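Q: Pasted the sequence and its predicted model underneath.
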Amino acid sequence: MNPSINNYTTMNTLMRKIGAIVCFLILSVPAFAQEALIQNTYNRESLSLNGDWSYIIDPYENGYYDYRREPFDNYFNPANPGSGAYFANVKPAHKTDRVEYDFTNADKIKVPGSWSVEKEQMHWYEGTVWYEKDFLFEPKAGHKSILYFGAVNYEAHVYVNGIKVGHHIGGFTPFNFEVTKHLKKGNNFVVVKVDNTRKKDAVPTINTDWWNHGGITREVKILQVPELYVADYTVQLSKEQANVIEGTVALSEQKAGELVTLNIPELKIKKTLTTDAEGKASFAIKAKKLTKWHVDKPYLYDVQWAAGQDVVNDRVGFRTIEVSGSDILLNGEKVYLRGICMHEENPIEGRRNYSLEDARMMFQWAKELNTNFVRLAHYPHNEHMPRLADELGILLWEEIPVYWTIDWTNTQTLANAKGQLSEMVQRDKNRASVIIWSMANETPVSEERNQFLKALVTTTRELDNSRLISAAMEVHGEEDGTKMISDPFGEYVDIMSFNQYHGWYGGDIKDFPNLKWAVKYNKPVIVSEWGAGAKYGYRADDQTIWSEDYQAYFYEQTLAGIENIPNLAGFTPWILADFRSPRRPLANIQDMWNRKGLISDGGFKKQAFFVLKKYYDKKEAGTNL
């Protein structure tokens, strides 16, 4: 044995242990727990970190693990950062210094964005990419600084000025970290290890039918809030008491006796609440001459919270949503859901939607169809969507990506799903447009799956019992020529929803108008998916698959028989616009796009768009179909 190698290895191990001890003594950092999501970052002043970021592709994760495959996090010493950990952002101090990465001269990438779209050489890349941003910062005395991410797909490790501040899993929900002690006046930097690797125990799992856009896909910003601030609140219309506005508020400190003021000027409501020992307070206030939010009149009120130096403003609509037998009731009146499904992807540019302009484009198309309901599939979309839906009067279905077959018996997978569910509900619980929380999509029936989804239902009702719960289930066979909707999970939801593709995935579409259906549960029914693919501009006869003519015929036949489904309260055809998917390789037709959209990847309307619009126009008018 070479003694010099043995001595080096021993010394290296010793230095790692010493470094870990020093790091612990300096930082006293415990295992990272997800910090509570601050409510309504949308309307708070902030420092935007959007724009150009430096990036380094790291398929071997050299910047995270040392050559013994031990994470640098385990023993990193900020006083002696070395040259291996990319998050340290080390610069050579002398011409003999060896540093094998360099953010300063690295290529740039846009945030928000997706590397598969922005960088041709990374089109199919799945793995780790390091993002780095330099910025100037001016701390406010007596304020805390919170670093907020709208979404990072899929796993994020976040470092500020070389110090790890947190870790997040889930590609479609927001998260934040309090970074006050890590920022300084003047020059600062943030580094994010982004990893979009698909995993069996992840949510979603390895197998999906959409593009795995990697990157910091939504906005990044720094909020500065007073030491004591309004961390969370819920404001809604009571289902039990007419015209009573109720809810809760929570401050950032668990302290009794703090005063919080709720102000809704138009309703002449101004009430001061006193927090309990947990820093929380609840309220129920009778409102006079309340205008309820409705799809026909999406009325919003200015709502303001004030606690100490903190003031936060919101726009809130007040409405109730419930079920009665086979009906869905909006403000106590039956509503039929003229819907469409929608992915969070810009079909013209093939990238993730992230801007308000993107949201306006998608909803404008939905409005042209004469819809009043949109299923946001298959994950929480960006916050512009529910905010704009509030203004436009569009009802929403939001869901988490518990999709197809995931690891049902894995407790960490369940915790992951609950985490994403909680972040979705926390962000959007004050949006009047959101009426349905969905637990899953097309999951195979098993006892393990049933228990998993039941746990999600329990969590959802604990977080928010004012909305309806559903899941996109499936048709489970036929009996005597009757299609059966009998998923046992139907017992635990408010609305029976199922996907069906008769005429596309089996069956003959000409038979659809005469199909018989049986639904096990006496609950409102939504057909959450149905549709057929078509290449825009491909014209043939109505029996030629992939043609616009076939898709239009498919829609005509489905619409001719869909009202035969018992308890039907609405439906959401699949899908508004074509979207990218590696599952769709058919050359010259799909070309890695799912072609079931009513609008093409270039933004052009297919023939089926007008078929559905005609049906919805008649449905709204109440004429015979």
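A: All right, it came through fine.

Q: CA atoms for contacts and neighbours, from now on please.
A: OK.

Q: Just the buried residues of the helix or strand where Gly561 lies, please?
A: Per DSSP states H and E, Gly561 falls inside helix 548-561. Buried residues in helix 548-561, counted by 16 or more other CA atoms under 10 Å: 548-559.

Q: Check stretch 212-227 too.
A: With burial defined by 16+ other CA under 10 Å, the residues of stretch 212-227 counted as buried are 212-226.

Q: circling back: elements contacting the helix holding Gly561?
A: helix 607-621 (3 or more CA pairs under 8 Å, 6 or more residues apart in numbering; DSSP states H and E).

Q: name the element Thr261 belongs to?
A: Following DSSP H and E, the helix or strand that holds Thr261 is strand 259-264.

Q: what sits up against that strand?
A: Under the criterion CA atoms under 8 Å, 6 or more residues apart in numbering, residues 269-275, 301-308 lie in contact with strand 259-264.

Q: Find the residue closest to Thr173 in space, skipping its chain neighbours.
A: Ala151 (5.3 Å; CA to CA, 6 or more residues apart in numbering).

Q: repeat for Ser46
A: Once flanking residues are discounted, Ser46 sits nearest to Leu223: 4.6 Å by CA to CA, 6+ apart.

Q: can I assume the one you found is in contact with Ser145?
A: Yes. If you go by CA atoms under 8 Å, Leu223 and Ser145 touch, sitting 5.6 Å apart.

Q: So which of the buried residues of stretch 212-227 are in strands?
A: Judged by DSSP state E, these include 220-226 as members of strands.

Q: Check it against this one:
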Amino acid sequence: MRTIVTFLFALLLTFNLTAQWQPAGDKIKTKWASEIDVNNVLPEYPRPIMERTEWQNLNGLWNYAIQPAGKQKPTSFEGEILVPFAIESSLSGVQERVGKNNELWYQQEFTVPGKWKNNRVLLHFGAVDWKADVWVNDVKVGQHTGGYTPFSFDITSALVNGKNNVVVKVWDPTDEGFQPRGKQVNRPEGIWYTPVSGIWQTVWLEPVPETYIEDLKITPDVDQNTLTVIARTSTVSSTQKVEVKVKEGDRVIASAQSINNQPVQVIMPENVKLWSPASPHLYDVEVVLWNGSKQLDKVDSYAAMRKYSVRRDDKGIVRLQLNNSDLFQFGPLDQGWWPD
């Protein structure tokens, strides 16, 4: 009986959340607008270039408020916004402008899984346009400027048991500021687009060990038949070792190791498969950080063996090359800016 009651309560909650959110406005929408699930928004893993098994998606309905710039955190909020859709978009459920004289505030609660207890916890933002300040439980955890790049903060020291509170403040002057903005303008007409302010890529939590891999840079060299991997770690020690395995399916086809914070250079097989539009082959890459015989961290990635270059032909015309062969590009420009 208790199980049935719990199920019915969860079903009712899901229905209420869906009923509260609707795409804003009456302009034309793409087919994806009807496929949005507020309880499972953009569920795909947000960083496939460096993947771990454990993570928590914070996309969904957040509280929001628009306030004059310079004001303190709002004591109450205006309503709910669907993250990670820009506030000007239909799918946000709001479709309002912010402007340089105002700031956009977000608020959400989250709970850290108990099995993450002995880990550091990172809070990731896929992108926030433009300037973002972030607090967790009223503790300032970081600031980021730039509308197109991902960023993260270690929020471990700000966490509490049970529910945690995250607040994000965003300022975006669009074409009244100096930031890169593409064709976004506050008064769009003709070829110009509406602003894309606030959170517009996935927000998520990730547990990591005390010493972990922060970033990967993978560089193929077709001429030398090598794959070079630089693994940037949170701390550096002479006892650490980075191991890289290149896989095709479940089979390891090449591997290499390095110490002393050196790049790992993997010699690929002679029959390596080159990437091309006709055959876009990707290799799986496993990167493991060791301290002696103890595994500290492991991430999964991927790589393509390909080379882009340019050369002048016998008439002096510059040609684009892929894998040392001329590549002729031909195609239309299909460009649009949909309200949703």
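A: Nice, I can see it. Since this is a predicted model, take the numbers as computed values, not measurements.

Q: Show me where the stretch 201-340 of structure 2 has its strands.
A: Remark: strands assigned in the stretch 201-340 of structure 2 by DSSP state E, counting those that start in this stretch are 203-208, 213-221, 226-233, 240-248, 251-259, 264-267, 283-291, 294-303, 308-312, 318-322, 325-326.

Q: which residues sit in contact with the residue nearest to Lys140 of structure 1 when sequence neighbours are not counted?
A: In this structure, Lys140 of structure 1 finds its nearest non-sequential neighbour in Gln224, 7.2 Å apart by CA to CA, 6+ apart. Applying CA under 8 Å, 6+ apart to Gln224 of structure 1 gives the contacts 45-46, 139-140, 143-146.

Q: now the angle between helix 607-621 and the helix holding Gly561 of structure 1, please.
A: Angle of helix 548-561 of structure 1 versus helix 607-621, following axes from the mean of the first three to the mean of the last three CA atoms, to 10 degrees, is 20 degrees.

Q: equivalent range in structure 2 for helix 548-561 of structure 1?
A: Counting by TM-score structural alignment, helix 548-561 of structure 1 falls onto no part of structure 2.

Q: And the furthest pair within the ones in strands among the buried residues of stretch 212-227 of structure 1?
A: Spatial extent of these (CA to CA) is set by the pair Val220 and Pro226 at 19.9 Å.

Q: and Gly142 of structure 2, that one's in a strand?
A: Yes. Counting by DSSP: H, G, I helix; E, B strand; the rest coil, Gly142 of structure 2 is located in a strand.

Q: So Gly308 of structure 1 sits against Val225, correct?
A: No. Gly308 of structure 1 lies out of contact with Val225 (CA under 8 Å); the separation is 11.0 Å.

Q: sec struct for Leu17 of structure 2, please.
A: Classified using three-state DSSP, Leu17 of structure 2 is helix.

Q: Compute the number of surrounding residues for it.
A: Leu17 of structure 2 has 15 neighbours, counted by other CA atoms under 10 Å.

Q: Distance check, it against Gly198 of structure 2.
A: Note on Leu17 of structure 2: its distance to Gly198 of structure 2, by CA to CA, to the nearest Å, is 22 Å.

Q: and what of Pro339 of structure 2?
A: 16 Å.

Q: Ok, Val229 of structure 2 next?
A: Counting by CA to CA, the gap from Val229 of structure 2 to Gly198 of structure 2 is 34 Å.

Q: can I assume Glu109 of structure 2 is in contact with Gly162?
A: No. With contact defined as CA under 8 Å, Glu109 of structure 2 and Gly162 do not form a contacting pair (10.0 Å).

Q: who has more neighbours, these two?
A: Between Glu109 of structure 2 and Gly162, counted using other CA under 10 Å, the more crowded position is Glu109 (15 against 11).

Q: can you pull the contacts of the more buried one?
A: Neighbour list for Glu109 of structure 2: 163-166 [criterion: CA under 8 Å, 6+ apart].

Q: Mind telling me what element the equivalent of it over in structure 1 is part of?
A: Alignment note: Glu109 of structure 2 maps to Asp134 in structure 1; criterion TM-score structural alignment. In this structure, Asp134 of structure 1 sits in strand 128-137 according to DSSP H and E.

Q: If you count neighbours, what's buried in that strand?
A: Buried residues in strand 128-137 of structure 1, counting neighbours by 16+ other CA under 10 Å, are found at 128-134.

Q: cool, stretch 117-135 of structure 2 as well?
A: Using 16+ other CA under 10 Å as the test for burial, stretch 117-135 of structure 2 gives 120-135.
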